[in-house]
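Participant: Sequence and predicted structure, then a few things I'm wondering about:
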Amino acid sequence: TRQATHVQDTSPVGTLDYIDPGYLHTGRFAPSSDTYSLGVSLLQLVTGRLPRGADGRTLHEWVSTLLRAGLIHDALDPAASRESSWPLEDARMLAELAVQCCAYERARRPPLAQVVIALQKLASSAEEKTLASASRTAREPPSMFICPITQEVMREPAVAADGYSYEAAAIQEWLRSGHNSSPMTNAPLAHQRLTPNFTMRSAIAQWRDG
């Protein structure tokens, strides 16, 4: 028994801009017709626009033009890009996949199963990038924990006469080398006494443990 690849139907049902053009012209439905409809939905997800513009131009045509010009950023939904800051590379790959799904010729559309696999890979990639970004953000030390001299997180913070905290060993070396001015403001230091900043050290310890 041969498996059917097309179904004849002369009464199209559905929203026209989501329906396979080949189906509209011939009344023949195929699995790739679903691929076309999915492609239109994906393009809407990327752009936040209607399937067809006021000038009659399809979303597929508009996005294709921007992709060829390397202007994928101009195609992104402004609201989505502001809220999620999604990577341009992921957005470009999703847009390219959607454009392939909307190819006018059915033979040029990827099989639906292949599209699903590609979407799963994109979703996994996006999740990994989100987790990695969150991890980096969570481990970034507050600027007040960074020694102005060494540019590293302080272990023994000490307050100098200018009111700023420095790594004790670093500010001591600064003073021993003949500097009488603030490393931060370059203004003269009233004295060279250093006061351990126990509050800062405790806060840094809590950040390290967290």
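Facilitator: Looks like it came in fine.
Participant: Please count neighbours and contacts with C-alpha atoms only from this point.
Facilitator: OK.
Participant: The longest helix along the chain: which residues count as buried?
Facilitator: The helix spanning the most residues in the chain, taking DSSP state H as the definition, is helix 112-139. By 16 or more other Cα atoms under 10 Å, the buried positions in helix 112-139 come out as 112, 115, 122.
Participant: Can you tell me which of those is closest to residue 131?
Facilitator: Of all the buried residues of helix 112-139, the one sitting nearest residue 131 is residue 122; the distance, using Cα to Cα, is 14.3 Å.
Participant: Roughly how far does that closest one sit from residue 199?
Facilitator: 45 Å (Cα to Cα, to the nearest Å).
Participant: Show me what secondary structure element comes after the helix or strand containing residue 174.
Facilitator: Using DSSP states H and E, residue 174 maps to helix 168-176. Counting by DSSP H and E, the next helix or strand C-terminal to helix 168-176 is strand 195-196.
Participant: Break down this structure into its strands, ranges please.
Facilitator: 7-8, 28-29, 157-159, 165-167, 195-196 (DSSP state E).
Participant: try this one next to it:
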Amino acid sequence: MANVSVLNHEQLQYLARTLYYKETEAILHTKFNSETELAKYLKDCKDGYQSALALLDAGSELEHRFRNDEARASTAQEIFGYIINGANYALQTVRNSSLRSHCVEKVREHVKLLADAIEVVRNVNDVAKEVNEYRKAMLEYTRRHQNPPSREFSIWLKGSGIKYEELVQRYQAKLKFRGRFKDLKDVQKIQLMIATEG
């Protein structure tokens, strides 16, 4: 079995952003029959990115909501672990943007059902066991399907001790882009993310 470095919440956000910028650039370099068709692809790409971020944020919100509820806090953490594993699977192994978005949406729908379940059940142990199985299964699925470049980047990023923001700042200096990342033009952001990914 391949060695997988599971990215954390912050690293997954950066990976989602990197994928978004790379896919946006690819779309912009593709010839379309109309501006409407181009706009649709760009919108779908952005929607997929925002959906991935929303999935990750849902896990944080769930943990925060139940942090003071002894009975439900550990189950909320298990759900967040399931989200992290699901996001790792979608972002690191699914190469097609549309399929990746579909995968993220399926995990989001499932997480909503699980979150609703821990709100209403009296004994959350059954839900906790179920979520634990989903979390483990998603991690195993990710390990089996992770592609080599994603695996290498994950291992390198985790092992380097460098935060992704620092890596972006280094490449921003190399490309001589001045100012904060969020203030750069979209084209500069895309160039920077591609340079960062090498």
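Facilitator: Ah, there it is. Predicted model, so just to flag it, every value in this text is computed and none were measured.
Participant: now what about the TM-score between them?
Facilitator: The TM-score (TM-score structural alignment, normalised by the length of structure 2) is 0.33; 93 aligned residues with a Cα RMSD of 4.1 Å.
Participant: Out of the strands of structure 1, the one nearest residue 45 of structure 1 is which?
Facilitator: Using Cα to Cα, the strands of structure 1 put strand 28-29 closest to residue 45 of structure 1, at 24.7 Å.
Participant: what helices or strands is the closest one leaning on?
Facilitator: In terms of contacts (3 or more Cα pairs under 8 Å, 6 or more residues apart in numbering; DSSP states H and E), strand 28-29 of structure 1 is packed against strand 7-8.
Participant: Who are the packing partners of the strand it packs on?
Facilitator: strand 28-29.
Participant: Give the buried residues for the biggest helix by length in structure 2.
Facilitator: The single longest helix within structure 2, with elements called by DSSP H, is helix 35-65. Neighbour-count burial for helix 35-65 of structure 2 flags 41-42, 45-46, 48-60, 62-63 (criterion: 16+ other Cα under 10 Å).
Participant: and the following helix or strand past that helix with helix 35-65, angle?
Facilitator: Under the assignment DSSP H and E, the closest C-terminal helix or strand after helix 35-65 of structure 2 is helix 70-93. In terms of direction (axes from the mean of the first three to the mean of the last three Cα atoms, to 10 degrees), helix 70-93 of structure 2 departs from helix 35-65 by 150 degrees.
Participant: Tell me the gap between helix 70-93 of structure 2 and the middle of its chain.
Facilitator: 12 Å (Cα atoms, centre = their mean, to the nearest Å).
Participant: Does that helix pack against any helices or strands, and if so which?
Facilitator: Using 3+ Cα pairs under 8 Å, 6+ apart: helix 70-93 of structure 2 touches helix 9-28, helix 35-65, helix 97-120, helix 125-145, helix 148-160.
Participant: closest one to residue 170 of structure 2 among those?
Facilitator: helix 148-160 (14.2 Å).
Participant: now the closest one against helix 70-93, angle please.
Facilitator: 130 degrees.
Participant: which strands and helices sit next to helix 148-160 of structure 2?
Facilitator: Using 3+ Cα pairs under 8 Å, 6+ apart: helix 148-160 of structure 2 touches helix 70-93.
Participant: change it to 6 Å
Facilitator: Helix 148-160 of structure 2 sits against no helix or strand, with contacts defined as 3 or more Cα pairs under 6 Å, 6 or more residues apart in numbering; DSSP states H and E.
Participant: can you give me how far it is from the chain middle?
Facilitator: 15 Å.
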